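In: okay, sequence plus prediction incoming.
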Amino acid sequence: MCQHTPPCPTAEASDREAARPTVAHPEQGWSLLCNGVLLFEDTGELLPDGQIVAPHRPVALAAGSTA
């Protein structure tokens, strides 16, 4: 799908979110990447094969907690 040089990561690649957006609808909370991945603002993804990737936004530590 990607026509960029060098090509963007494929939908199967671990860095698939680095692909360039082809359509962006921030008011609706999603973007379509050139590798066919539908990326949502909560970091969830819908892959071209229908597989769902759960949101993976980093969780902030509570104030005063120790790690």
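Out: Cool, got the structure. Numbering: from 1, shown residues only.
In: please make it C-alpha for all contacts and neighbour counts, starting now.
Out: Will do.
In: how close does I52 sit to T5?
Out: As judged by CA to CA, to the nearest Å, I52 and T5 stand 28 Å apart.
In: pick out whichever of these two has more residues nearby.
Out: The neighbour count for I52 versus T5, taken as other CA atoms under 10 Å, is higher for I52 (12 against 6).
In: this is the other structure I want to compare:
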Amino acid sequence: MCQHQPPCPSADSNDREAARLTAHHPEQGWSLLCNGVLLFEDTGELLPDGQIIAPHRPLKSGQVMKAA
């Protein structure tokens, strides 16, 4: 899918968010990366194979996660 040199990270790599933007719609809250990943403003992702990656925003400094 990616024609860049060097190629962007693939959709199944850990650094997939480093791929270049091909479409950016901040008013709708999403961007399409050249590896086919849909990246949402809440940091969630939809991979080309349909897999959903839950939002993974970093915690603010001093914030602690509560156990579910």
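Out: Thanks, I have it. Nothing here was measured: the structure is a model prediction, and the numbers come from that model.
In: tell me which residues in stretch 42-58 of the second structure are buried?
Out: Across stretch 42-58 of the second structure, burial judged by 16 or more other CA atoms under 10 Å covers T43, E45, L46, L47.
In: how about the strands in the first structure?
Out: Remark: strands assigned in the first structure by DSSP state E are 21-25, 30-33, 38-40, 45-46, 52-53.
In: okay if I get those strands as JSON lines plus distance to T10 of the first structure?
Out: Shown next, in JSON lines, are the strands of the first structure (distance: least, CA to CA, whole Å):
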{"stretch": "strand 21-25", "distance to T10 of the first structure": "13"}
{"stretch": "strand 30-33", "distance to T10 of the first structure": "10"}
{"stretch": "strand 38-40", "distance to T10 of the first structure": "13"}
{"stretch": "strand 45-46", "distance to T10 of the first structure": "13"}
{"stretch": "strand 52-53", "distance to T10 of the first structure": "15"}
